[in-house]
Each structure stands twice: as C-alpha cells, then as structure tokens.
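Novice: Sequence first, then the predicted structure, then my questions.
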Amino acid sequence: MTDFPSAANRRETKPPQARGLYVEPGAIVASATAAAQQGSPHVTEPVAYDAVLLSGFGGPEGQDDVLPFLRNVTRGRGIPDERLEDVAQHYRAFGGVSPINAQNRELREALRVGLAAAGIDLPVYWGNRNWAPYLDDVLAEAAQDGVRRVIAIPTSAYSSYSSCRQYREDWADALEAAGLQEVLQIDKVRQFFSHPGFVEPFVEGVRDGIAAAQRAGHRRDAIEVLFTTHSIPSADAALSGGGAFGDVAGGAYEAQHLAVAEHIIAAAAPGTSWQLVYQSRSGSPATPWLEPDINDAIVSLTDRSAVLVVPIGFVSDHMEVLWDLDREARETAEAAGMWFARAATPGVQPAFVDALVDLVRERLLGRPVGARANVTGIGPWVDVCRPGCCAKAGSAPRPAIAGIVT
C-alpha cells in the first residue's frame, strides 16, 4: 500500500479544491453509501465496507519539505513564506521531520492488527490532507484494488471546521482529483471524543500525574490540572456542531472538551482544581480565538505549586504537543517556579486502538445509538454531519462529503 514516495517522485502540492459533488438521484449526502445517503443522523443499517481509510493531517519528512508542507496547510490564505518560516523553525528544530507521520504509520499497523484480532477482514489505507501520501493517490490505489465502500477515520476527535469539516472537504477534493466521485463511496465514523477508549488513556494519565506530583511533595490542593486543546477562531467555534450548543461561547467544540474534562476529573481525581485552556493559536492578533492560552493560564496560577497538562485535544504526540507543551509550556511553568508534567496522548495505546476498531464495527453492524460506547453527557455524536455543521466563518461553503449537502 502507498507510503511515502521517493523525494524525486514526491509532489509538493495537495489536490486542488473540488468544484462540485456527486450525489445519487434522490440522495442528500454526496458520495455516501446507500445506508447514509438519506442523511439520518445515526446510521443503524449494516454496511459491508471494503476498506478503512485512516486520514491524517500530514507533516514534512525533511528540511526541504517544510515550506511546501506549510504552503499546503495555509493554502488560500495568502501567507508569505517569510511568515511561514516562523512556524517552520519548530519543524527545523526537529530536523524538518514531523513526528506525526511515523505515529500514523504505527497507528495504521496497530489498527490492522486490532481489526484482524476482532475478526474484521478489512484493509487499512492511510492518506494525508497536507503531505504525502496524499488522499487522492491513496483513494486511486484503493479503487485499483477493487475497493468501492470506505469507512473513514479522521485523526481528530472533536467537532470544528479544522478537526472535522476540513477532512470532509479534503475527501471531496481527493475524490474529484482522482476522478472517483461516482466510483467510491465514503462514510465517516462519528466524532469519537466521548468513546471510552479515547478518554481512558487520559484518565490514567491524570491518575499517574497527580500521584507523581504528590510524590514530589505537592499537596492535592496545590495542583492544577490544565486540559488543553488547539485554539480555533471564536467565530468558527460558534459554528461547530451546527449551532447545537448556542449557549456555549465555544459551541460544540468547547462543550465537547468540557464534557471530556469533567468525566476525566470525576474518574481520576475528584475535587482537584482544573480548567480548560487552549494552545497553538495562529493568524492575526486582531481575530478573536478561544482563550485562555495555556501559558497565560500557567502564569496566573500564583497559588499553585504544580501543574499537570493533559492534551485532550490531540490523539498523538505530534509537533504542537512536543513544541508548544513540552518546550514552551514547560519553560513557562519552570520560570514561574512550578513543578510540571504532561500526560501522554492516546497514540497506539490498546484502549484507543480498540476504540477505533469498535467505531468501525458499529457501522459494519449498524449498532443502535443506545448501544454505542459513550462516557459523557454529550453523545454518541452523529454519523452524518448536519447542514452547515462546522462551517468556516466568513467563507463560502466548499464541497464536502459525509454530511448533508447544503
């Protein structure tokens, strides 16, 4: 199966944006299986999928890849290379290699093993949104292998433009670029923030982190748990989940993270002080993004001696974990004289891999909503995204699959 082509054969640009969608007559969901075409929020009809598509963000594999990769990430935003180079320095400090690709290779293999152990005979393809192996190349390979029905897993657990809708847009781009709009049908698993297999590694991380802080001499009431996730523009956050949480400033994105954090604290460290914070913001300082920033939050903790950072917004230890947390947030804490620890992300922990297998199985079986694994008061989330769900604020909607066409 496709992995990274040689540098000489690797293209530097992602597929062009799709101009349209293929929708079966009478259907309201583009390029979907028959079970999902009518747009039911939860698909409870069994579907005989031919393959699993693990979809990653992508990342550079060497110094020469860094700027082309960042141009793909920021396509259409008109950001000059001089500004991109500021972000490029994070990658260059690690030899120009993002850890995310190796992590997804490992996750793909773990998922293959997990599916086989569960008696599910499905190949696992891996494609990236912003770097090789690109989604259109991978889908073309799958089609050549005889695949027609795909269940896709984005490596992001929550609802927002960047963590859900952009994946759906890029699948649409890839189908059109590969000429497969009328050949392949792609459904997606639900956003899995509330699946116990995603949450349990963080529960264990909080238990271990609190115990380590106490062994280091810090009382429980002197420890602050910071649940962190990627900040997004406030206007985008308000549109996440299709406005389902209009009473929460950060929309479904914030509500989902709060629900996960509340469950983790209740399970691992009841009574411990905690808050939800954000990291890795970019763009114009004049544009409001979700706050507080993790570094500002750490500086404000004048009555705490220890901080435990829990990256609930991330599935693996990629660049924004290694740089923004392990380097910058740690330096902020140490400068403030605070003990610092960071809980691990799910990565390829068995509970998380089993969760992904379970998400595939529930669609293969058409599992009823009430029988689906869920540990928060929000969820299980929908299988088919609703009209306008996670739209990009201020932008015209782009073609996107796995949701009701609007």
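Specialist: Sure, I can see it. Keep in mind the model is a prediction, meaning the values are calculated, not measured.
Novice: from here on, contacts and neighbour counts on C-alpha atoms
Specialist: Fine.
Novice: From residue 256, how far off is the closest residue to residue 226 other than its chain neighbours?
Specialist: The spatial neighbour of residue 226 that comes closest, neighbours along the chain excluded (CA to CA, 6 or more residues apart in numbering), is residue 309 at 4.8 Å. Per CA to CA, to the nearest Å, residue 309 is found 18 Å from residue 256.
Novice: any chance you could map the strands in the stretch 151-300 of the chain?
Specialist: Read by DSSP state E, counting those that start in this stretch, the stretch 151-300 of the chain holds these strands, from start to end of the chain: 185-188, 223-230, 273-279.
Novice: Pick the most deeply packed of those.
Specialist: The densest packing among those, expressed as mean neighbour count by mean count of other CA atoms under 10 Å, is seen in strand 185-188 with a mean of 26.
Novice: The residue nearest to residue 226: which element?
Specialist: Under the criterion DSSP states H and E, the helix or strand holding residue 309 is strand 306-310.
Novice: what distance separates the next helix or strand after that strand from the centre of its chain?
Specialist: Downstream of strand 306-310, the next assigned helix or strand under DSSP H and E is helix 319-322. Using CA atoms, centre = their mean, to the nearest Å, the distance from the centre of helix 319-322 to the centre of the chain it belongs to is 14 Å.
Novice: ok, second structure coming up, stack it against the first:
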Amino acid sequence: MSGYDAVILVSFGGPEGSGDVLPFLRNVTRGRGIPEERLEEVAEHYHHFGGISPINQWCREVIDALRAEFRASGIDLPIYWGNRNWPPMLVDAVTQMTADGVKRALAICTSAYGSYSSCRQYVEDINAARAAVGESAPAIDKIRHFFDHPGFIGGFAKQLRASLDQIDNQTNTRVVFTAHSIPTIMEDCSGPEGARYSDQVAEAAALVAEHAGWAGPHDVVWQSRSGPPSMPWLEPDVNDHLKVLAAEGVDTVVVSPVGFLSDHIEVLWDLDNEAAETAAGLGLRYLRAGTPEIDADLVGMFRDLVAERVSSAPLKRLGKLPAWDPTIEGCCPARRPPAPEKSRGR
C-alpha cells in the first residue's frame, strides 16, 4: 500500500454558531492587519445564515460516506479530519495521528485546483502543523489536483442539467461558470510545464458543459474578490458580467459554481444573494446550479484519488491539460499578494 497508514481530510473550516463567527474570521486573517470593522462587515454574511457555515457538516458527511466506501473497496485506512481555520484544527488532528502511531498519511484537500491559495497554502499549513507536533509527526502527502476527474465533472454536470431542465425555451439562455478570483500573480500551478489556475477552471467548465449536454454558449467568470483595487485579479466579476449579458439580450442565466466543491458561505452569499439581486435588477431570470451531492460520483472520486497513491491505480482524467505530479516538489509557487481588504469565508 505504498507505505500509507492513514488518510486525513483537510478543509478550510467554518463557524458553527454566531459566537464563532468573529473568532473564526480573526483566525483566517491573523497577521494580515485587517481592520476589525472589515471583519464585522463580513461577519454579517454568516449571521444571515445563523452564523453557521455548511462546510463542517459537509466534511462530516463526506467522511462517513468515504469510510463506508473504503470498507467496500478494501482500503484499510483510518480517516482523520483537520481544518486550517476552525476546529477540528489541523494541528490537533496531526497530534492525534502521532499518538495513534501513524507514520505516513495522504491528505485529501477540499480544493480541486492549483494556485497558491488552493494548493500550496494547504501544504504550508500541513507542514506547520507537523512542525508544531514535532519530529514524531507523520509525513503527510497531498493528493493531486482533481478538477478534471470524472467524478468531479459528473457531479457538477448533473446539477447543471437539473437547472437547465427547468427552462422550457433555452434560446436566450447563457450558462455561466464561476470560481474564486485570485490575484493574477498567484496563477501558476505547476511550473513551466503546468497549466494556470484559470486554464484549469476553463477546462473544467467546458467538460461540465459537455457532460451536461449543453451545446449553447458558456462563459467563465470570477467571484468573491477580496483584494485591493490596485492589484490585478482575475476578471470579469460575475456581477459585472451579468450586466453585459443583459445588454446582449440574454434573458436567462444559469450559474454553476464550478470552483467550489460544496455550498459554503461564498456560494450562498455571493451567488444566492448578491448575484441573484444583480440579476433581478437587470430583469434576468437567474438559476444557480448546485454543487455536487455527496454521492457515488463524489465519494468514488476521493476513493480513486487515494487508490492512485496507495495502490498505483491508474489516473482517471477527462482533461488534456498537464497534470501536476504530487510526488514532485514545486507546484503552485508561493507568490503571495499584499493583505486583502477583507476576508471572504467558507
């Protein structure tokens, strides 16, 4: 089994009650000099949903489903869980793994793409947790980018198809895929032979459209920008793009958040509130396709990604972009932008 004796799910983390919100946001932005009033502004997004981010419960359900899938597939590895910004914290999970005698673990990170914030920062946080535990901490390797895995694409395609099926006349319909905007200096994913973050998102979007049976036009846009206006970020923003589509005569927009594996606050607030309000003001019919369900596609994808590493199972990929080899150092260089204006949460 390639020497692995455990799996750990590594996620961003999120508050699970109103009293958690500001402490969580302070954790996310620690050391960045974010004014308290900015954090209070973002906190209102969470309070709109009772102070609860869905991401922790999503992680619990994924782990339960994956444990059952491991049993059925003959993968005899325990699954741990550690978050980067809210309990259960990554350092506590690594501490428990060390106490349990784990020597080498495989990290399933809940971001499908490359870029500093969606890949390298996870690796840095894993390494920081290991350093805090000490020399006895297990080695922890991260799974590869999985934006073009059949399970990832299939999960989004089913949700997009379900939204499209609600539209009787699709003549003036546009499908719009969104992902988290990042500073352009953080685009690199895997060195000169690799693809940029925006290339990965564009390929995933095209694959989802194809597998959903959508032959009409689609666009890739960005959301949840949080940096200073002086710094170049990926554009256009989804709200600005909705204005362009309305001016072009589009009457119905289906938005698929292909950059997000689950419905967390950035999806619920930025798309279901802000973008929906923009569309309503423009007279556009607006449908937001769901993120993947925790089903055979999603759970099978995580099983496959583990099997690639523990038993040399073949890679399952639908895309044509260069694939990052997780056994080689150097993906997603740490080109950090200046501190953002405010935090966007999960």
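Specialist: That came through fine. Everything numeric in this text was worked out from a predicted model, so none of it was measured.
Novice: before we move on, the earlier item: the strand holding residue 309 of structure 1 aligns to what range in structure 2?
Specialist: Per TM-score structural alignment, the counterpart of strand 306-310 of structure 1 in structure 2 is residues 252-256.
Novice: quick revisit: once aligned to structure 2, how far is the strand holding residue 309 of structure 1 on average?
Specialist: When structure 2 is superposed, strand 306-310 of structure 1 averages 0.5 Å from its matched positions, counting by mean CA distance after the TM-score superposition for structure 1.
Novice: Give me the contact list for that strand.
Specialist: Contact with strand 306-310 of structure 1 is made by 202, 205-206, 209-210, 213, 218, 222-228, 298, 333, 338-344, as judged by CA atoms under 8 Å, 6 or more residues apart in numbering.
Novice: max-length helix in structure 2?
Specialist: Once structure 2 is assigned using DSSP state H, the helix that runs over the most residues is helix 55-73.
Novice: What residues sit buried inside that helix?
Specialist: Taking 16 or more other CA atoms under 10 Å as the neighbour-count basis, helix 55-73 of structure 2 is seen to contain the buried residues 55-56, 58-59, 62-63, 65-67, 69-70.
Novice: My read is that residue 209 of structure 1 contacts residue 341, right?
Specialist: Yes - with contact defined as CA atoms under 8 Å, residue 209 of structure 1 and residue 341 form a contacting pair (6.7 Å).
Novice: Burial check on residue 215 of structure 1, number of neighbours?
Specialist: The burial count assigned to residue 215 of structure 1 is 10, neighbours taken as other CA atoms under 10 Å.
Novice: ignore the last one, residue 71 of structure 1
Specialist: Residue 71 of structure 1 has 20 neighbouring residues, counting by other CA under 10 Å.
Novice: What distance do you get for residue 230 of structure 1 to residue 223 of structure 1?
Specialist: Noted for residue 230 of structure 1: a distance of 23 Å to residue 223 of structure 1, by CA to CA.
Novice: Residue 274 of structure 2 matches what in structure 1?
Specialist: Aligning on TM-score structural alignment places residue 274 of structure 2 opposite residue 328 in structure 1.
Novice: got a list of what that match touches?
Specialist: Contacts of residue 328 of structure 1 by CA under 8 Å, 6+ apart are residue 295.
Novice: distance of it from residue 292 of structure 1?
Specialist: Going from residue 328 of structure 1 to residue 292 of structure 1 by CA to CA gives 15 Å.
Novice: likewise residue 359 of structure 1?
Specialist: The gap separating residue 359 of structure 1 from residue 292 of structure 1 is 33 Å, by CA to CA.
Novice: ok, now residue 251 of structure 1?
Specialist: Counting by CA to CA, the separation of residue 251 of structure 1 from residue 292 of structure 1 is 16 Å.
Novice: burial count for residue 66 of structure 1?
Specialist: Other residues within reach of residue 66 of structure 1, judged by other CA under 10 Å, total 24.
Novice: which non-adjacent residue is nearest the corresponding residue of structure 2 for it?
Specialist: Pairing criterion TM-score structural alignment: the partner of residue 66 of structure 1 within structure 2 is identified as residue 21. The shortest distance from residue 21 of structure 2 to any residue that is not its chain neighbour, by CA to CA, 6+ apart, is 5.5 Å, and that residue is residue 15.
Novice: which residues touch the one you found?
Specialist: Applying CA under 8 Å, 6+ apart, we find residue 15 of structure 2 in contact with 21, 24, 51-53, 86.
Novice: so who does the residue mapped onto residue 200 of structure 1 from structure 2 touch?
Specialist: For residue 200 of structure 1, the aligned position in structure 2 is occupied by residue 154, per TM-score structural alignment. Neighbouring residues of residue 154 of structure 2 by CA under 8 Å, 6+ apart: 208, 211, 297.
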